[in-house]
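Trainee: have a look at this prediction, sequence included:
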Amino acid sequence: MRSLRPAPADAVKTLRAARMRPGDVLRVGATGLRTRPLRAWLSALGIAIGIAAMIAVVGISSSSRAELDRQLESLGTNLLTVSPGTSMMSGEVGVLPYEAVAMIARIGPVERVAAVGQVPDVHVYRTDRIPEAQSGGMTVCAAELGILGTVGAELADGVWLNEATSRYPAVVLGASAAEQLGVTGAGVEVYLGGQWFSVVGVLEPVVLAPELDLTVLVGWAAAEAYLGFDGHATTVYTRAQDAYVLDVAGVLAATADPSAPDEMSVSRPSDALEAQQAVDSAFTGMLLGLGAVALLVGGVGVANTMVISVLERRSEIGLRRSLGATKGQVRTQFLAESLLLSALGGLGGVLIGTVVTVGYASSQGWPAVVPYWASAGGVAATLFIGAVAGLYPAVRASRLSPTEALAAQ
């Protein structure tokens, strides 16, 4: 019969020094979540909502900027416009000289130049039975043939004016003008200046010259012959070489009207789009703050769940301590449970935010962009929240003595 002898001292030291392997930590932490699935799911959902909000905000904003960058790349940032401003002496709107377009074309780095001239007191109607006051805010402009390529406009239907049609009663409608008139394509007639004009084309929305969207464009010669146009340009569009855009902008006013350069207004349409991008970035920052608040609320939910879990599982903690589990192992168990709970919420939030971003970007026709740093940062944020939220409950659990924990049941 084998005698009962105390375990060797080395064996005792080995038992005391035993540590939980990573796989054991994960299994023990997951056990707490599996035993209370509904509570774990609701806590993870709070984290997921905060992360999904942040990912969606960053993703949609990044997709919008990618679309804007794509537009600027295709349309270019080298478009400049010059138009007469208000005279400081008389207070009246100035007039561009007849030679303005020709003079601007002589600037070396200028690649394209074309002008439009507003025809005053002429409005467009779908029929001749509409009251004159119901013009819909549309304007009629004489247009040079090169305006289409200069502003980067495209046709939605029909054709652009040519040498022949620009001399006869023919018009091209801006996108918004066509919508207001109820015109879906070429081949119909509209009424302006007391006579009928044939619609030969309809433009797509012009990103860099949105003022043309609500405009009816007539050939320069036809506007003079049929509508009493005086031949003065009201806006000159200029394309300059990319490296010399600022230089051209500096001399454009003086070149357009040497007698009154201070009364000329020079602008770069792409600056408005870039300003819009800056506004979007500021708005994104505000929404990210709201997402962070939602994430913080989710973290409080995780902390609450873990505190309740410690209170409910005191007998388990006492039993584990009685069987030799150290304070560190108990602490590791509950901290791992908190981290797993937060990680599940974080991964779910990243997935939900990505799906929302892709869906919204697709509906707008944008490229879907979810920055990798946003996804990685979202998961890292949830792990940090989980560690902070689970630290106090884990420490509290580790401080329970076996006798105290078992006596509480």
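Mentor: Sure, I can see it. Being a predicted model, the structure only gives us computed values, none of them experimental.
Trainee: rest of the way, CA atoms for contacts and neighbours
Mentor: Fine.
Trainee: how many residues are close by the closest residue to Pro269 other than its chain neighbours?
Mentor: Among residues not flanking Pro269 along the chain, Leu208 sits closest, at 5.5 Å (CA to CA, 6 or more residues apart in numbering). For Leu208, the tally of surrounding residues (other CA atoms under 10 Å) stands at 23.
Trainee: here's the one I want to compare it with:
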Amino acid sequence: MSLPRPARLRPADLLRLGLIGPRTRRLRSALSALGIALGIAAVVAVTGISASNQAHLLDRLDRLGSNLVTVSPGTDPDQRPVPLPKESVTMLGAIASVQQTSATGDTKAAIYRTKYVSENQTNGLSVRSARLHLLDTLRVGMRSGRWLDRGTERLPTVVLGAGAANRLAVTAPGQKVWITRDGERTSGQWYAVLGILQHSELAPEIDESALVGGAQATAHLGGDRTPSTIYVRARPDKVAEVQAIAGATANPAAPHLVSVSRPSDLLKARTETKDTLSGLVLSLAAVALLVGGVGIANTMVVGVMERRGEVGLRRALGARQGQIAVQFLIEAVLLGLLGGLAGLVLGATVVYGYAAAHGWPATLPVTWAATGPATAVAVGTVAGLYPALRAARLSPTGALRAAD
């Protein structure tokens, strides 16, 4: 008499069988899923924080305008700066696609908090002459006080960048600082602080500068009206065109000796650098996933060894090899899925918490949010293949004998 054909297990039955291992070995299963969770959390957190930072930078760029072009002196073959012509600001302003121009110039002055400070303690600050339309062109606001005007640009008054004010411990307009020419501390004079600027995103050199009027710089601080940095605000759709002709316009005699850059390109390079760093951390996250996969494989192999009696009994009652293999494979997949979902929640929590702490718009890439758990399931599947096949190959008699 032939034995009845083994019944097919329904998907619900296979799922219940697959849950036996995680339910009965909770601590071991939790630790195995934890490795996967940490790897997925690292992937989600790194990509989410990078995306949030990029969104924050782009938002600030949109508000500041990414149409600012900076023109400055280049260097000759001997690496000496080649000054721009004094007319270069006017010539750049004559370009049809240019909306605004302004400039700063170098001086031979140094600035100190008091006249008793040592001459070599300049804090790395520069004293520059500034044109009256500088703030409009840079779109930088005043933190406190006011900007130079036609009256104060001729007087011993100064406007400090945000960094310069911090280094000089100047907290409010009305305070005085000591400015000298040619580093001769004893021959300087007091300058009244007219105002303090907000942080300049597109022109960070302004933050570390003390700005005086052009007439005052020329008369007392060694300035000569020669621009050291020209800021050009172009039409947004003509930035590349202006950037291409700015060198020849600023110095027609030697356009190759003019340096032309776009500060927003520097921010783009900064973002690309952060992406490179993200790639490094993603590599570390991949290692964490690998470790998690090894943990799942180890748990499944040990589970197969401990449950040989169960496997032998089921095989003796008619369970097929495929059903045994699917049972253990489902266990591995469930561990990967639980780890992936826990990692997604943990990573998203880190992203939103970090973004909130820095005042950034929280951004969680949908691709990575979906890819994380899917990757965890894939890792669990691969890690569970060998243990599942090993369990399926156990013979009923051999498994029961080993269990005894």
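Mentor: Received the coordinates, thanks. This one's a predicted model, so the numbers in the text were calculated from it and none came from an experiment.
Trainee: picking up where we left off before, counterpart of the residue nearest to Pro269 of the first structure in the second structure?
Mentor: Using TM-score structural alignment, the equivalent of Leu208 of the first structure in the second structure is Leu202.
Trainee: quick one: contacts for that match?
Mentor: Residues near Leu202 of the second structure by CA atoms under 8 Å, 6 or more residues apart in numbering: Leu64, Leu68, Leu138, Pro263, Ser264.
Trainee: cool, and Thr171 of the second structure?
Mentor: Residues near Thr171 of the second structure by CA under 8 Å, 6+ apart: Ala165.
Trainee: next one: the one 10 residues further on
Mentor: Applying CA under 8 Å, 6+ apart to Arg181 of the second structure gives the contacts Lys108, Ala109, Ala110, Ser187, Gly188, His220, Leu221, Gly222.
Trainee: recalculate using a threshold of 10 Å.
Mentor: In this structure, Arg181 of the second structure makes contact with 107-111, 127, 187-189, 217, 220-222, judged by CA atoms under 10 Å, 6 or more residues apart in numbering.
Trainee: quick one on the thing from earlier: need the three-state assignment for the residue nearest to Pro269 of the first structure.
Mentor: Classification of Leu208 of the first structure by DSSP: H, G, I helix; E, B strand; the rest coil places it in coil.
Trainee: ranges for the helices of the stretch 251-400 of the second structure?
Mentor: For the stretch 251-400 of the second structure, the helices defined by DSSP state H, counting those that start in this stretch cover 263-306, 308-316, 321-358, 366-393, 396-403.
Trainee: report the angle between the longest one and helix 321-358.
Mentor: Using axes from the mean of the first three to the mean of the last three CA atoms, to 10 degrees, one finds that helix 263-306 of the second structure and helix 321-358 are set 150 degrees apart in direction.
Trainee: how about Glu337 of the first structure, what's its partner in the second structure?
Mentor: Match for Glu337 of the first structure (TM-score structural alignment): Glu331.
Trainee: wait, that match sits on Arg25?
Mentor: No: proximity of Glu331 of the second structure to Arg25 does not meet the contact threshold set by CA atoms under 10 Å, at 11.3 Å.
Trainee: neighbour-wise, which of those two wins?
Mentor: Glu331 (27 against 12).
Trainee: could you check how far the more buried one is from Met300 of the second structure?
Mentor: 8 Å (CA to CA, to the nearest Å).
Trainee: where do the contact lists of those two overlap?
Mentor: Common neighbours of Glu331 of the second structure and Met300, using CA under 10 Å, 6+ apart, are Gly21, Ser29, Gly384, Ala388.
Trainee: what's the match for the second one in the first structure?
Mentor: By that I understand Ser29 of the second structure. Checking TM-score structural alignment: Ser29 of the second structure goes with Ala40.
Trainee: follow-up on the earlier one: of the contacts of Arg181 of the second structure, just the buried ones, PyMOL syntax please.
Mentor: Filtering the contacts of Arg181 of the second structure down to the buried ones (16 or more other CA atoms under 10 Å) takes a single PyMOL command:
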select buried, resi 107+108+109+110+111+127+188+189+217+220+221+222
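Trainee: tell me which of the contacts of Arg181 of the second structure fall in strands.
Mentor: Counting by DSSP state E, the contacts of Arg181 of the second structure place Ala109, Ala110, Ile111, Val127, Gln189 in strands.
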